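**Student:** predicted coordinates and the sequence they were generated for:
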Amino acid sequence: MIIRIMGEGQYRAPDAIIEDLNAIDNRIVELVEKGDREGFRNELLRMVSLVRERCEPLEASEIVKSDLILPPSDLTFEEARGIFRGQGLIED
């Protein structure tokens, strides 16, 4: 799976990471619905960090279609309301 972090680049992700990302994604949806800005910020940073730490960055010259696009780590809470709703970024 190829994951893009907006404004940062693409990563080749092992299949095992998808379940972890989905769990974080679902928590972010709940936090946004509750209006928990601090919790949202912490989980978003956790999601982006997980990709940075456990996935292999692709070379900038390698252009591949992304299977999943994550928002940047500086996404505002207001922007998150339009993204993290329903099933979030990753559909179960």
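**Tutor:** Ah, there it is. Numbers count the residues shown, from 1 in each chain.
**Student:** please count neighbours and contacts with C-alpha atoms only from this point.
**Tutor:** Fine.
**Student:** now the strands for the chain?
**Tutor:** Listed in chain order, the strands of the chain (DSSP state E) span 2-5, 9-12, 56-57, 68-70.
**Student:** just send the ones you listed back as CSV, with mean neighbour count too.
**Tutor:** Putting the strands of the chain into CSV (neighbours: other CA atoms under 10 Å) gives the following:
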stretch, mean neighbour count
strand 2-5, 20
strand 9-12, 20
strand 56-57, 16
strand 68-70, 17
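**Student:** got another, please set it beside the one above:
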Amino acid sequence: MIVRIMGEGQFEVPDSLVDRLNELDNAVLAALDTGDEADFRVSLAALLAAVRAGGTPVDHEVLLPSEATLPFDEATVDEVKALLREDGLIPG
């Protein structure tokens, strides 16, 4: 799966990491639902960290279609909500 972090670039994420990313995505969604800014920040940071740690950066010269687009670290709640799809930030 190709995941784009806005302002940073694309990462090729192995299929073995997708379930974990969906768990972290669900935590972001739960924080958004409750309006808990602190949980939102922690959950978003964990999701982005998992993509960076488990994914392989795609060369900036290569542009591939992204299956998921994640916000940058300091994104606001409203900016993240604008990126949400029916199944969250991560498909599946």
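**Tutor:** That came through, no problem. Being a predicted model, the structure only gives us computed values, none of them experimental.
**Student:** distance of Thr76 of structure 2 from Asp19 of structure 2?
**Tutor:** According to CA to CA, to the nearest Å, Thr76 of structure 2 stands 25 Å off from Asp19 of structure 2.
**Student:** what of Glu86 of structure 2?
**Tutor:** Distance from Glu86 of structure 2 to Asp19 of structure 2, by CA to CA: 17 Å.
**Student:** pick out whichever of the two has more residues nearby.
**Tutor:** Shown here are Glu86 of structure 2 and Asp19; by other CA atoms under 10 Å, Asp19 has more neighbours (12 against 8).
**Student:** report back the residue of structure 1 that's furthest from centre.
**Tutor:** Centroid-distance maximum for structure 1: Ser61 at 22.4 Å, with CA atoms, centre = their mean.
**Student:** the residue most central in space within structure 2: what's it in contact with?
**Tutor:** In structure 2, the residue lying closest to the centroid (CA atoms, centre = their mean) is Leu70, at 3.8 Å. Contacts for Leu70 of structure 2 (CA atoms under 8 Å, 6 or more residues apart in numbering) come out as Val3, Arg4, Ile5, Met6, Leu48, Val80, Leu83, Leu89.
**Student:** tell me which residues are up against the longest helix seen in structure 2.
**Tutor:** Longest helix in structure 2, counting residues (DSSP state H): helix 15-34. With contact meaning CA under 8 Å, 6+ apart, helix 15-34 of structure 2 is reached by 1, 37, 39-40, 43-44, 46-47, 50-51, 54, 77, 88-92.
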